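A.B. asks: Generate a structure from the sequence data that follows.
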Amino acid sequence: MSQKSKPHTYLIGEIGQNHNGSIDIARLIIDLASRPAIDELFHYTLMGMDAVKLTKRDLNFELSNSALKKPYNTPHSFGKTYGEHRNALELSDEEHYELYKYAKEKGLDFVETLCAPSCLSLLKYFSPDRLKVASRDLTNLPLLQALAETKLPLILSTGMAGQKELNEALDVITNYHDNISILHCVSEYPTIPQNVNLNSIPFLKENYPEFVIGYSDHTIGIATPLAAAAMGAGIIEKHITIDRMMKGTDQSGSLGIEGVQRMVRDIRLLELSLGEKAIFSDPAVEKTKMKLERSIAVKKSMKEGDILQEDDFQMLSPGDGYKWSEKDLLVGKVLKKDISENEIIYPDFHF
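C.D. replies: Predicted coordinates for the structure are as follows:
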């Protein structure tokens, strides 16, 4: 048997705005993403997430003046107007750099969603491992050009786009490089099952084989990202938080501490489970095979000198005797000693 393949799913913990404008909360979420997952049944310590992602906005290039000044009076508001609310949730370039260094200390990659060309000022401090284009900006071709010019690997989300919009985005980016990942996504929060359409993943894999295909999830729970990984998604992105009851519009739709552990554990176990495109009897089942598989046995007690006939045979466990496909090795053979009813016929019973 050839060596079993061990695919690796690149898991991104999306912090987004779940830090609530606090670098300390962001550090705690990074801690969560970096934790190994534990499988208690087999005593496995499994690799945690691969990366965390933050978002950088420039409110001067974010919303219209009227939208910024609009009153924002909800339980999740961090300001009297929507502009004040958004501003309260922004971290400075220096704070992003501090979190980049902290993530690196924890062994994590650092991904940044940059929402305006002016946000590239961040690159004066550090180079993210990947840049992310939010679904809403897939048609923002000037931004895509600015990001592509950095030559940093790019991740595209398709949550608001069809194939036409995706192709237009790729036409812009590939003028500069082709280190691109495409994430199937549905920009519905939370996404209802009927709208998830995971079959977009094999569609993207078939039509864009030169790129890594993944999935950015907005469903509740872990079943959908696990299924996406099983369908071949090379990247899974999921919102994470330290407390789903915390203030903030994305908290309740994110995975909390236990959910992160469960999702990472199950995807890492899935990676170990996929194996290869073949069917075979694994050496690990040999003991069970010997115990439970069937062997040719006699239906009745027989004496030394009796001639074995097919009508004398039945199939019983254990599985260490002759298989039915080998019955011609026994038919017509003479017993050289007595054999009791319902016993396996072994080679030492016949001439």
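A.B. asks: alpha carbons only for contacts and neighbour counts from here, please
C.D. replies: Fine.
A.B. asks: could you list every residue that touches Ile242?
C.D. replies: By C-alpha atoms under 8 Å, 6 or more residues apart in numbering, the contact set of Ile242 is 28-29, 32, 256-257.
A.B. asks: Mind telling me what element it is part of?
C.D. replies: Assessed by DSSP states H and E, Ile242 sits outside every helix and strand.
A.B. asks: any idea how far Leu99 is from it?
C.D. replies: Distance of Ile242 to Leu99, computed by C-alpha to C-alpha, to the nearest Å: 16 Å.
A.B. asks: Could you do Gly234 as well?
C.D. replies: In this view, Gly234 and Leu99 are 25 Å apart by C-alpha to C-alpha.
A.B. asks: How about Ala134?
C.D. replies: For Ala134, the distance to Leu99 equals 20 Å [C-alpha to C-alpha].
A.B. asks: Now the second one, please; I'll put the structures next to each other:
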Amino acid sequence: MEIKLGNKLIGSNHKTYFIADIAANHDGDIERAKKLILLAKEAGADAAKFQHFETKSFASEKGFKGLGGKFSHQSKWKKAVFDVYQDAEVPEDWTAVLKNYCDFLGIDFFSTPYGLNIVDHLNPYVPAFKIGSGDINFPQILKKVSITGKPVLISTGASTIEEVRFALKEIKKYNKEIVLFQCNTNYTGSEDNFKYIHLNVLKKYQKEFPEVILGLSDHTQGDITVLGAVALGARVIEKHFTDDTKREGPDHPFSLDPPSWKKMVQRVRILEKSLGNENKKIEKNEIETVILQRRCIRAKKNILEGSLVKEEDIEFQRPAPAGSLSPKHSPEIVGKRALRDISKEDVLNWENIQK
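C.D. replies: Okay, the predicted model is just below:
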């Protein structure tokens, strides 16, 4: 299975595709948004992603106030939840500007639509649609993005396997090009979160949904979970991106900065080389070590020509040069006649032992 995102093929036999989720880290400034796109490109990202929404239509101010407090990662926000959302909006007139700048730099432009009308707005600009975990049970938007015919990337944080099945069933009615992300939606950046990531869910997804491409949408510190996910088959990685994790804002604290992002990409590229393929064979860089590290049958003492070789006459030692016999041949050697004198520690083979 492979799909095309922008100009790149994505799949198990291709390099990992990296999405830098700028999200709210533009801080309401389009020039800052463009700066982050440039930094993401320079750090090795394949795509820069934003989030398009109109706060008044996607969130209820009364509803959040009615919760009686702020919870999870939102508890650290200094402003009201509704106000933070409003500050994070990407105005529609930014879209073409950001898309054109991405094209100029050679990086794909993505955005998550948090509204049915926003799908229509984004469709001319994006190569695929990313659906956030919170909309996994929102069939209306799943259908809306699926019928565009563009690949659908969907995160599965804070969801059950039944909900994942439901979402995929809805998408597959109209679209077969899917990237399925394992995800945890706790954005606090706590080290305690690592025990909730459950990368092994990727194994479950691979078995149950072999027709999709696996991904990881990650909000933990560093890149350790990314490396684990790639080792388990993920080929699309999404992480938040900023230039300064100390900046004020909802997404900065758990984002990667340019040096960390670049290091992550470099480490994944090394990992990809290390993963290799499933063919088990002696590699060209270890051929010489076959001689150096393997044992062969050698004379434990001098063996006279014409004598029968006994168990106590042989031992198994390194190295094992070409033409020597491995220990597995010892039953064939014992009881056979020496064709010539064999000195102690000499190799026994079919040139000096009778077959």
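A.B. asks: who touches stretch 2-13 of structure 2?
C.D. replies: 1, 16-17, 108, 127-128, 151, 177, 213, 233-236.
A.B. asks: again, only this time at 10 Å
C.D. replies: For stretch 2-13 of structure 2, the surrounding residues in contact (C-alpha atoms under 10 Å, 6 or more residues apart in numbering) are 1, 14-17, 46-47, 106-110, 126-128, 150-151, 176-179, 211-214, 230, 233-236, 272, 276-277.
A.B. asks: Sort out for me which of the residues you listed are in helices.
C.D. replies: Using DSSP state H, the members of those that fall in helices are 230, 272.
A.B. asks: Pull out the buried members of the contacts of stretch 2-13 of structure 2.
C.D. replies: Taking 16 or more other C-alpha atoms under 10 Å as the criterion, what is buried in those is 15-17, 46-47, 107-110, 126-128, 150-151, 176-179, 212-214, 230, 233-236, 272.
A.B. asks: With structure 1 overlaid, how far apart is the one helix or strand Asp83 of structure 2 maps to on average?
C.D. replies: For Asp83 of structure 2, the host element (DSSP H and E) is helix 81-88. With mean C-alpha distance after the TM-score superposition for structure 1, helix 81-88 of structure 2 departs from structure 1 by a mean of 3.5 Å once superposed.
A.B. asks: Buried residues of that helix, list them for me.
C.D. replies: 81-82, 84-88.
A.B. asks: about what we covered before: export the contacts of Ile242 of structure 1 to CSV and tack on distance to Ile173 of structure 1 and neighbour count?
C.D. replies: Shown next, in CSV, are the contacts of Ile242 of structure 1 (distance: C-alpha to C-alpha, whole Å; neighbours: other C-alpha atoms under 10 Å):
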residue, distance to Ile173 of structure 1, neighbour count
Leu28, 34, 14
Ile29, 31, 24
Leu32, 33, 22
Gly256, 35, 21
Ile257, 36, 16
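A.B. asks: State the pair within these that is farthest apart.
C.D. replies: Leu28 and Gly256 (11.8 Å; C-alpha to C-alpha).
A.B. asks: who touches both of those two?
C.D. replies: 241-242.
A.B. asks: can you give me the helices in structure 2?
C.D. replies: 30-42, 55-58, 61-66, 81-88, 92-105, 116-122, 139-146, 161-172, 201-208, 224-231, 258-275, 287-293, 330-333.
A.B. asks: can you put those helices in JSON lines and add distance to Ile22 of structure 2?
C.D. replies: As requested, these are exported to JSON lines (distance: least, C-alpha to C-alpha, whole Å):
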{"stretch": "helix 30-42", "distance to Ile22 of structure 2": "7"}
{"stretch": "helix 55-58", "distance to Ile22 of structure 2": "18"}
{"stretch": "helix 61-66", "distance to Ile22 of structure 2": "24"}
{"stretch": "helix 81-88", "distance to Ile22 of structure 2": "11"}
{"stretch": "helix 92-105", "distance to Ile22 of structure 2": "12"}
{"stretch": "helix 116-122", "distance to Ile22 of structure 2": "16"}
{"stretch": "helix 139-146", "distance to Ile22 of structure 2": "21"}
{"stretch": "helix 161-172", "distance to Ile22 of structure 2": "25"}
{"stretch": "helix 201-208", "distance to Ile22 of structure 2": "25"}
{"stretch": "helix 224-231", "distance to Ile22 of structure 2": "18"}
{"stretch": "helix 258-275", "distance to Ile22 of structure 2": "12"}
{"stretch": "helix 287-293", "distance to Ile22 of structure 2": "47"}
{"stretch": "helix 330-333", "distance to Ile22 of structure 2": "66"}
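A.B. asks: Out of the ones you listed, flag the one nearest Cys183 of structure 2.
C.D. replies: Of the helices of structure 2, nearest to Cys183 of structure 2 by C-alpha to C-alpha is helix 201-208, at 9.5 Å.
A.B. asks: what's the mean distance for the closest one versus structure 1?
C.D. replies: Mean deviation of helix 201-208 of structure 2 relative to structure 1 after superposition (mean C-alpha distance after the TM-score superposition for structure 1): 1.8 Å.
A.B. asks: What lies in contact with that helix?
C.D. replies: With C-alpha under 10 Å, 6+ apart, helix 201-208 of structure 2 has contacts from 161, 164-165, 180-183, 200, 209-216, 229-230, 232-234.
A.B. asks: now it: how far from the chain's centre is it?
C.D. replies: 14 Å (C-alpha atoms, centre = their mean, to the nearest Å).
A.B. asks: How about stretch 180-190 of structure 1?
C.D. replies: 14 Å.
A.B. asks: Now do the buried residues in that stretch.
C.D. replies: The neighbour-count check on stretch 180-190 of structure 1 (16+ other C-alpha under 10 Å) flags 180-187 as buried.
A.B. asks: Which members of these occur in strands, if any?
C.D. replies: 180-185 (DSSP state E).
A.B. asks: and the residues you listed as TSV, adding distance to Leu144 of structure 1?
C.D. replies: TSV is the format used below for these (distance: C-alpha to C-alpha, whole Å):
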residue	distance to Leu144 of structure 1
Ile180	12
Ser181	14
Ile182	14
Leu183	16
His184	18
Cys185	18
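A.B. asks: Quick check: of those, which lies closest to Lys327 of structure 1?
C.D. replies: When those are compared against Lys327 of structure 1 (criterion: C-alpha to C-alpha), the nearest one is His184, at 54.6 Å.
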